[in-house]
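In: Generate coordinates for the sequence data below:
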Amino acid sequence: MAALPPVPESPEPPRRGRRKEARPGELLDAALDLFVEKGFAATRVDEVAARAGVSKGTLFLYFPSKEDLFKAVVRKNIAGRFPEWDLEMETFEGTSSELVQYCFQTWWERVGSTKASGLGKLMLSEANNFPEIAEFYRREVVEPGHRLIRRILQRGMDRGEFRPLDLDHAVYLVLAPLMFLMFSQPSLSLCIPNPDTFSAQEYIRLQAENVLQGLCVRPT
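Out: The predicted structure follows:
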């Protein structure tokens, strides 16, 4: 019996023939790049579409305005991750000191060392010109971030691991070193004399230890 002829491999689909559901993610990645590189005001939607390899009309099918596009970028990279982070905090089995160290390290790995860290710097520089966007960022990033840190500190106090704290101000003990690292990117050489020898991971480790020196209950 003669062998069947081999089935020819399907050719690679052209770029325009990709699945539609793949395009929103590509648009959000391109938008993140451009927003961080150029800022909100200077970024044009046609540039985002071109970088993602689609038409401007395709972009507007998913995101009706540049504001909607920016909000989607923030939700994908930061705001949309708070449910995951809240669950991690609730199920964490170590001490509160270990939880603080874990939060410092994972923040760096998931946000601080990525392009998403540039979104906070962008908002700091452009908030006054775009109050609606600033209010959105405050509501969906700043406030949930503060609530998460407060819960971590309250956990430590409830367990007798942390001394009594004014949580309205103590949250900034945790935030301050992270904000320095975030806002110094990518202009590290302006803040640090020898940026080539600076290790962000070592900085994070030392800052976590330093914060915990102030938080933890001291032996009598």
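
In: Could you use CA atoms for every contact and neighbour count after this?
Out: Noted.

In: can you give me the helices in this protein?
Out: 23-38, 45-52, 56-62, 66-77, 82-91, 96-107, 117-126, 131-137, 143-158, 167-184, 188-191, 200-215 (DSSP state H).

In: Who are the contact partners of Lys71?
Out: Residues in contact with Lys71 (CA atoms under 8 Å, 6 or more residues apart in numbering) are Ile133, Phe136.

In: From Phe40, how far out is it?
Out: 11 Å (CA to CA, to the nearest Å).

In: swap in Leu167?
Out: According to CA to CA, Leu167 and Phe40 sit 33 Å apart.

In: The nearest residue to Leu215 once chain neighbours are set aside and Phe82: what is the separation?
Out: Of all residues not flanking Leu215 in the chain, Phe162 sits nearest, at 5.2 Å (CA to CA, 6 or more residues apart in numbering). From Phe162 over to Phe82 the distance is 24 Å, taken as CA to CA.

In: One more, please, to line up against the first structure:
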Amino acid sequence: MSPISKFICETHAKVHAKRERRKEARPGELLAAALELFVEKGFAATKSEEVARRAGVSKGTLFLYFASKEELFKAVIRENIAGRFPEWNAEFDAYTGSTADLLRYTMTIWWQRLGATKAGGITKLMMSEASNFPEVAAYYQKEVIEPGHALVRRILQRGIDRGEFRSIDLKYGVYSVLAPMIFLLTWEHSLGACAGCDETLDPEKYLAAQVETILHGLCKSDTPPPPEHKKDR
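Out: Down below sits the predicted model:
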């Protein structure tokens, strides 16, 4: 092979390899662009062509990877939240400390890994638009809400089984843990995002205060329990 032919072959190979790498990167670039736009504008207001434009591809290219805007949004949820539950459950299984420390760790690390990121806006988005897009809402319910509840339930059950927590109604105990987390996400992506808002909220201090209230309640330890309600005779 002549030097010129060799150069041409090598150049073609490099171009082909570059194209293949670009092709492999496109789904991730589309998901990143979609996440930004969905959080910024909402699901209904985001157009498929806007996502493609921000990712630097054509609208046709977007639909080669995702059949519809709904499927694109499901992929965003899967990439940023739903797909991480195996990792989070494995982390739970490996934890050896007290359950109180596990709950503190869970709420803190949730904020650092998810809540403080762009993906934290997905929760508020779902709360505001779920009723208009039942298919997406059903997907979010199955892939995020249900496994999220199950993980929190496992934490609380661990504390009860080890004698560290008192026995509680786990169905509503789960909401006691999730409520301050959901409030924080809602705040951060609504009033907390307004430049003129006078109220400041330090997320990690807020979560630390909430978890201690969950763990210890508001009553002093020597406060007697409330009397039981007597049945009508």
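
In: What residue in the second structure is paired with the residue nearest to Leu215 of the first structure?
Out: Taking TM-score structural alignment, the alignment pairs Phe162 of the first structure with Phe165 from the second structure.

In: Name all residues that make contact with the most centrally placed residue in the second structure.
Out: Residue closest to the mean C-alpha point of the second structure, counted by CA atoms, centre = their mean, is Ile81 at 4.3 Å. Ile81 of the second structure makes contact with Leu114, Ala119, Val144 under the criterion CA under 8 Å, 6+ apart.

In: Equivalent analysis for Tyr137 of the first structure, please.
Out: Listed by CA under 8 Å, 6+ apart, the contact partners of Tyr137 of the first structure are Val74, Met123.

In: quick one: what's aligned to it in the second structure?
Out: With TM-score structural alignment as the criterion, Tyr137 of the first structure matches Tyr140.

In: hang on, the earlier thing: turn the helices of the first structure into a markdown table, including distance to Glu12 of the first structure.
Out: Converted to a markdown table, the helices of the first structure look like this (distance: least, CA to CA, whole Å):
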| stretch | distance to Glu12 of the first structure |
| --- | --- |
| helix 23-38 | 17 |
| helix 45-52 | 18 |
| helix 56-62 | 22 |
| helix 66-77 | 29 |
| helix 82-91 | 36 |
| helix 96-107 | 38 |
| helix 117-126 | 35 |
| helix 131-137 | 40 |
| helix 143-158 | 44 |
| helix 167-184 | 41 |
| helix 188-191 | 43 |
| helix 200-215 | 42 |
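
In: What lines up with Glu204 of the second structure in the first structure?
Out: Counting by TM-score structural alignment, Glu204 of the second structure corresponds to Gln201 in the first structure.

In: Then Ala150 of the second structure?
Out: With TM-score structural alignment as the criterion, the equivalent of Ala150 of the second structure in the first structure is Arg147.

In: just Glu91 of the second structure next, same as before
Out: In the first structure, the residue matched to Glu91 of the second structure (TM-score structural alignment) is Glu88.

In: What distance do you get for that match to Ala170 of the first structure?
Out: Going from Glu88 of the first structure to Ala170 of the first structure by CA to CA gives 21 Å.

In: what's the answer for Leu59 of the first structure, then?
Out: 42 Å.

In: Pro144 of the first structure: neighbouring residues, count only.
Out: 16 (other CA atoms under 10 Å).

In: That one against Pro83, yeah?
Out: No. The pair Pro144 of the first structure and Pro83 fails to qualify as a contact (CA atoms under 8 Å) at a distance of 9.7 Å.

In: Can you tell me the closest non-neighbouring residue to Thr99 of the second structure?
Out: That would be Gly159: by CA to CA, 6+ apart, it lies 5.3 Å from Thr99 of the second structure.

In: dump the residue contacts of that neighbour.
Out: Ser98, Thr99, Ala100, Phe165.

In: Out of these, flag the one nearest to Ala67 of the second structure.
Out: Distances from Ala67 of the second structure to the contacts of Gly159 of the second structure, taken as CA to CA, are shortest for Thr99 (43.5 Å).

In: coming back round to it: which residues touch the match of Glu204 of the second structure?
Out: The contact partners of Gln201 of the first structure, by CA under 8 Å, 6+ apart, come to Gln105, Trp108.
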